[in-house]
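In: coords below, sequence missing:
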């Protein structure tokens, strides 16, 4: 697909075509399946980039800057040389950026920071007098993981539980005590508690943090479809393939 078509796609999506140009383009889409397929792909590119990178603001700034440059260049050109409209430069440049970033996105591996969003801890019930447990809960929920590690270590002696161990493992992973975190997750994963699938998922994150992609996929395939956050499992597995 040549660049002129990409520019046309971009103009159409930005509503820059005149009514006759818009009708002609839509007629072409109905009669040319290859063009229509390419246009659908291009729309998906725009959607994904707007979702992830918010390109609209950058696009407007780029167009304004390049329009100014093209005007300056036009003044210096011999009048016999045909110059392109300012928008052509900016559209071509923005399309290049769109396609370049999309290419990077398509070829980049997922990263730990895309997935390390955790449910808040809710250990402390009404009437619970454990100040240490409350401190661990609050530190974790406020992402103060170094503090949470210390509090959880105290809690594990005072009031041990599988749930506390799971959150302790997460805090260890967040402060890069990875092998200690693994030693927490593995027994939970192999056990029979209601936290076993969550332990498997966090073990996946641990492997992802170390860029051990094959290990990630292996563990992901062991998580059952009834896991409450199975959509994340499917998404990560898809992005790793």
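Out: Yes, it's here. Everything numeric in this text was worked out from a predicted model, so none of it was measured.
In: all contacts plus neighbour counts: C-alpha atoms, from now on.
Out: Noted.
In: before we move on, what SS does residue 224 have?
Out: Following DSSP: H, G, I helix; E, B strand; the rest coil, residue 224 is assigned to coil.
In: my bad, residue 117
Out: Here residue 117 is recorded as coil under three-state DSSP.
In: Give me the neighbour count for it.
Out: 8 (other Cα atoms under 10 Å).
In: tell me the contacts of the residue most central in space within the chain?
Out: For the chain, the residue sitting closest to the mean C-alpha position, by Cα atoms, centre = their mean, is residue 114 at 5.3 Å. Residues near residue 114 by Cα atoms under 8 Å, 6 or more residues apart in numbering: none.
In: take a look at this one as well, against the first:
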């Protein structure tokens, strides 16, 4: 989800990632345009706050100032002292940012981001599957690093083309990396079959059409999802928004 990517970006900028997470983020940001935008916006906001809070000081003083605000109890008026106007200004800025990012935010009009399947990739040992590769694929997939997950899933899918689980997650990774026609070619046989992933595939195909703004095709596929399917509620909501 989009909010997860914003938090991920914040953790990266603030240095709150271990080495593996940092490398994974830097790999993703090379390919994911929305992460690039979040990184640019976050850095601009971060720099703007620094200019207002400590215009002539170095980064250490800026961090110390923020830390002092964070640790300062609101009830201790005497300790707040002359910092109160600055604190009020900071509070106003943060309130404005929250309104922009969480209420008005233009990405909330992006229906694909709202309705994309954010479930984790759950795996179980299967005959004929390289489980080490599959575990790595699941790790990347669940981190939403689809560019790293895709080649691992592709390898396993090509070795096991009748495995609906592999086909579904591989198809989803293709959608997330904008290989939409290829994704539909992988997902259509799943929908035509009788596996547990039948309606997952229908929902994914619908979202693949949504991603390139083919709303009528999106509706057609959403309408294939029956009332007892897990995806039905989301499908009805999305149809009403198209």
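Out: Alright, I've got the coordinates. Note that the structure is predicted; figures quoted are calculated from it, not measured.
In: what's the helix or strand for the residue lying farthest from the centre of the second structure?
Out: The outermost residue of the second structure, judged against the average C-alpha position, is residue 78 (43.4 Å), by Cα atoms, centre = their mean. Element membership of residue 78 of the second structure [criterion: DSSP states H and E] is helix 77-80.
In: Report the buried residues of that helix.
Out: By 16 or more other Cα atoms under 10 Å, the buried positions in helix 77-80 of the second structure come out as residue 80.
In: on contacts alone, who are the packing partners of whichever helix or strand comes after that helix?
Out: Sequence-wise, the next helix or strand downstream of helix 77-80 of the second structure (DSSP H and E) is helix 84-98. Under the contact criterion of 3 or more Cα pairs under 8 Å, 6 or more residues apart in numbering; DSSP states H and E, helix 84-98 of the second structure touches no helix or strand at all.
In: so helix 84-98 of the second structure matches what in the first structure?
Out: Matched against the first structure by TM-score structural alignment, helix 84-98 of the second structure finds no partner residues.
In: can you check stretch 188-197 of the second structure too?
Out: Going by TM-score structural alignment, stretch 188-197 of the second structure sits over residues 186-195 in the first structure.
In: And the matching stretch, end to end?
Out: Stretch 186-195 of the first structure has an end-to-end distance of 11 Å (Cα to Cα, to the nearest Å).
In: Give the buried residues for that stretch.
Out: Neighbour counts over stretch 186-195 of the first structure (16+ other Cα under 10 Å) mark 186, 188, 189, 195 as buried.
In: The first one against residue 199, yeah?
Out: Yes. Residue 186 of the first structure lies in contact with residue 199 (Cα atoms under 8 Å); the separation is 7.3 Å.
In: just checking, what residue in the first structure corresponds to residue 234 of the second structure?
Out: In the first structure, residue 234 of the second structure lines up with residue 232, judged by TM-score structural alignment.
In: Go ahead and list the helix or strand containing its match.
Out: helix 230-240.
In: What helices and strands are in contact with that helix?
Out: helix 213-220.
In: Now the helix it packs on on the second structure. Mean distance?
Out: When the second structure is overlaid, helix 213-220 of the first structure sits 1.1 Å from its aligned residues on average, using mean Cα distance after the TM-score superposition for the first structure.
In: Alright, calling it a day.
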